[in-house]
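# Provided below are the primary sequence and the corresponding predicted coordinates.
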Amino acid sequence: MQITEVRLRQLHGTLPTKGDLWEERLVRPIDVYPEYRDRNDHEGGVQTPDGFKIVTYFVEIHTDDGVSGLAGPIPEGVAFIIAKQLRRFLVGQDPIAGEKLWDQMHRGMVHGRQGDAMLAISAIDCALWDLRGKWMQQPVYRLIGGPTQTKIPAYASMLGFAVLDAGKVRDRAIEYKEKGYRAQKWFFRHGPMSGYEGLKKNVELVRTLREAVGEDYDLMFDCWQAMDVGYVVELADRIQEFKPRWLEECVMPDRIDSYTKLRDRIRIPLSGAEHEYTRWGFKRFLDTGALDVIQPDIYWCGGLSETLKIAAYATANDVITIPHGHSTFATAHFSATQSPIHTPYQEYLVKWNAVHQHFLVDPLDVVDGFIEVPERPGLAMKIDETKIEQEAIVLPA
């Protein structure tokens, strides 16, 4: 069996919404500059009166045996790299030889060890796993050692929900707890440049949530790389009494020394490395003991193949691995192969999942607080052709 084509499908569609999909954005590293700090801009599409307009890309890998693999959605820049640079490593090759293809793509993209180029390699890797599962007529989790669990506890990741209106925060927290989610993660809106006024609003968010959900319920808080050591120490001191399960991505990922300083100075567990890449990047975090929870994104860090290697090293350091929730399907297959004590939750980005799964038949949803692992061959993703309003194929130059 050989790969005959690597197809990039650009899909246009509209996600129905009641009001704006994105209510508020999270704090970002660039917010140190005032011209960016007050922008309420968002990603993933364009809000219109008719709904949320989405333009995104899926990659399909086709073979002469009639078996194909699917991955996505991916952004335009990542699709461009696949179309222009990665196709040459794939066409004519054996799609079952995943380790060889990953190594050749990685070695061939010497300026692409991180960032969008690694996102492109990640998507190809996931599509190859989907293809192999279909070829063997098995769900991917069975090919990689599962199941250890067939239903995975999910936490609601509340990115895009309003955080400055205490009433809305309280109501949503109660609503998603009642839906069965085992925990919730919320996103701070303010960072160091917003001063003590912003700091107090961050603390008020934490207080409101703890009062809403009660004591025996996990709450996590995402700083999205936008803070520094002094600010996080002050924030942690003020919210310690509300017992957060963890603080996430307190600083930018290359600042590992800052994470180790925080480990020495605060009592709240730390998570992060969502924006890190490959086993070599994660090795730095694990060797320094910088984090209690690592969060590789399967569609960013190098694909399912690389995430399995990262998680194996994490277990040797007795560190929890809970992947960032870009792809619910790929992550569910990964989680189904891990010890539940090392992967106790799966992240479910409530609003992003509506966007990412819009073009899919049978989106993978949370039911009574759990994600049930698909039993269909491959990763179990399939494009819903009825939702495509316009399509284009990205061709090589």
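Ah, there it is.

# going forward, measure contacts and count neighbours with C-alpha atoms only.
Will do.

# how close does G108 get to R88?
The span separating G108 from R88 equals 10 Å under the rule C-alpha to C-alpha, to the nearest Å.

# measure D38 to G45 for me?
Between D38 and G45 the distance, using C-alpha to C-alpha, works out to 20 Å.

# what about stretch 154-171, distance to the chain center?
A distance of 18 Å separates the C-alpha centroid of stretch 154-171 from that of its chain, computed with C-alpha atoms, centre = their mean, to the nearest Å.

# one more: stretch 127-147?
Here the centre of stretch 127-147 is set off from its chain's centre by 21 Å, with C-alpha atoms, centre = their mean.

# ok, back up a step: so D38 and G45 - more neighbours on which side?
Between D38 and G45, G45 has the larger neighbour count (other C-alpha atoms under 10 Å), namely 18 against 11.

# give me the element the nearest residue to Q390 once chain neighbours are set aside is part of.
Taking C-alpha to C-alpha, 6 or more residues apart in numbering, and ignoring the residues beside it in sequence, Q390 has H12 as its nearest neighbour in space, at 5.0 Å. Taking DSSP states H and E as the criterion, H12 maps to strand 3-15.

# try this one side by side with the last:
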Amino acid sequence: MKIEKVRLRHVFGTIETDGLFWEERLVMPLDVYEEFRDTSKRVKWGDQAEENAMKHDAYFVQIETDEGVIGIGGPMDKAVAFIVEIELSHYLIGRDPLAIEFLWDIMHRASVHGRQGNTMIAISAIDNALWDLKGRYFNVPVYSIIGGPTRDEVPAYASMLGFNVLDMGLVKERAAQKQKEGYTAQKWFFRHGPMSGAEGLKKNVEMVKTLRETLGDDDDIMLDCWQSMDVNYVIKLAEQIEEYHPRWLEETALPDRIDSYRKIREATNIPLSGAEHHYTRWGMKQFIEAEALDIIQPDIYWAGGLSETLKIAALATTFDLITIPHGHSTNAGIHFSVSQSPIHTPYQEYLVKWNIVHQHFLKDPVSPENGMIKAPTGVGMTMDLDPDKIEREEEPNFGS
């Protein structure tokens, strides 16, 4: 069997929403500048011209073989699709699609200036498409060919990016609703960083207090700083929220500031998680050797694909660390999670809003039931696109 074509599919559709989809953004590294802290400016992750509908388009990579077996990876944006088309696809044509380790290695070795960022995201999409293809070829779910399942289902935590975090009444209402849906853990995102001053710090603490009072003593609360804070601020924040027993503090600083993570970890009893925006086993090794994190969070669609995430997790287990991948790609994520030891991967993240977006075009989207994500029964990664969701499809146009 040989790869005949690496096809990019650019599809368009409409996501139905219940009012404004992206209600509020999270704190961001750019918030050190006042113009970017304006609460009236929302992140435009989708074109919501109508109150109850949001236009959406995405690129998927479809790897096609001479035996008719295909594999699909994505979604991705145009910049990443460009790299797949222009820089990487020619390394695949005529190759054995089941030789995933070989194909990953030659793409990585060819990308001497792309070991991180969009090139690694493009390699990740191709790698996941190859795993989808391999599962289809053997007519089994992918987890069955990476070691088999350790359990039938994995606890999910509701990741609440895009929900209003400024109105404590809404925070309380949404947190209680997710608890009612069966989630025993939730992650919420801070809106304020160091440059928002004492008032912003108070509001961050108020959100954590509201969550603990709403959810009671037994549920886990995770808190995401999204790379936007510094050592002094996080230590002060941690001191004021430690009484509410967060399960972890996430991405406290930009991923290059590994020494900052180590200093924060030494100064607080709250576990630290991160490395979502870092890449490959070599990048994660930097955090591990510095003893800077308690939970490693590679993204399966960013850090190098399923192939690399498995290596990262194996490395992490030698230090008895937890690996919980960043969770906007549930179809790929569940195959990793269900194949891992429950003590080293106790949760799978479920980004509530991003999964609506990223799974919109999929025929078989994966979602939690009563707070649990079940091991899929379909073949591959169940990545077939749903023609009923595709309003139109265009040939990708990357210019001359």
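Looks like it arrived, so ask away. Predicted model only: the values in this text are computed from it and were never measured.

# TM-score for this pair?
For these two chains in superposition, a TM-score of 0.98 is obtained (TM-score structural alignment, normalised by the length of the first structure); 397 aligned residues with a C-alpha RMSD of 1.0 Å.

# please name every helix or strand in contact with the strand holding H12 of the first structure.
Strand 3-15 of the first structure is packed against strand 51-63, strand 390-394, with contacts defined by 3 or more C-alpha pairs under 8 Å, 6 or more residues apart in numbering; DSSP states H and E.

# average offset of the shortest one relative to the second structure?
So the one you mean is strand 390-394 of the first structure. For strand 390-394 of the first structure, the mean distance to aligned residues of the second structure following superposition is 1.7 Å (mean C-alpha distance after the TM-score superposition for the first structure).

# in stretch 177-186 of the second structure, what's buried?
K178, Q179, G182, Y183, T184, A185, Q186 (16 or more other C-alpha atoms under 10 Å).

# same thing with stretch 241-252 of the second structure?
Within stretch 241-252 of the second structure, the residues that count as buried by 16+ other C-alpha under 10 Å are I241, Y244, H245, P246, R247, W248, L249, E250, E251, T252.

# which ones among those residues map onto strands?
Helix and strand membership here follows DSSP state E; of those, those in strands are W248, L249, E250.

# so where do the strands sit in the stretch 151-300 of the first structure?
Here the stretch 151-300 of the first structure has its strands, by DSSP state E, counting those that start in this stretch, at 151-157, 183-187, 218-222, 246-248, 270-272, 293-294.

# and those as CSV, adding distance to E204 of the first structure?
CSV is the format used below for these (distance: least, C-alpha to C-alpha, whole Å):
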stretch, distance to E204 of the first structure
strand 151-157, 19
strand 183-187, 12
strand 218-222, 13
strand 246-248, 16
strand 270-272, 20
strand 293-294, 25
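
# closest one to D65 of the first structure among the ones you listed?
Smallest distance to D65 of the first structure across these (C-alpha to C-alpha): 33.0 Å, for strand 151-157.

# what does that closest one correspond to over in the second structure?
Per TM-score structural alignment, the counterpart of strand 151-157 of the first structure in the second structure is residues 153-159.

# mean distance, the matching stretch to its aligned residues in the first structure?
Stretch 153-159 of the second structure versus its aligned partner: 0.3 Å mean (mean C-alpha distance after the TM-score superposition for the first structure).

# quick one: what's aligned to C223 of the first structure in the second structure?
By TM-score structural alignment, C223 of the first structure lines up with C225 in the second structure.

# distance of the residue nearest to its match when sequence neighbours are not counted from I264 of the second structure?
What sits nearest to C225 of the second structure in space, not counting adjacent residues and going by C-alpha to C-alpha, 6+ apart, is T252, at 5.1 Å. Counting by C-alpha to C-alpha, the gap between T252 of the second structure and I264 of the second structure amounts to 8 Å.

# just give me the match in the second structure for V213 of the first structure.
Aligned counterpart of V213 of the first structure in the second structure: L215 (TM-score structural alignment).

# pull the number of nearby residues for its match.
By the criterion of other C-alpha under 10 Å, L215 of the second structure has 19 neighbours.

# since that was my last question, I'll sign off now.
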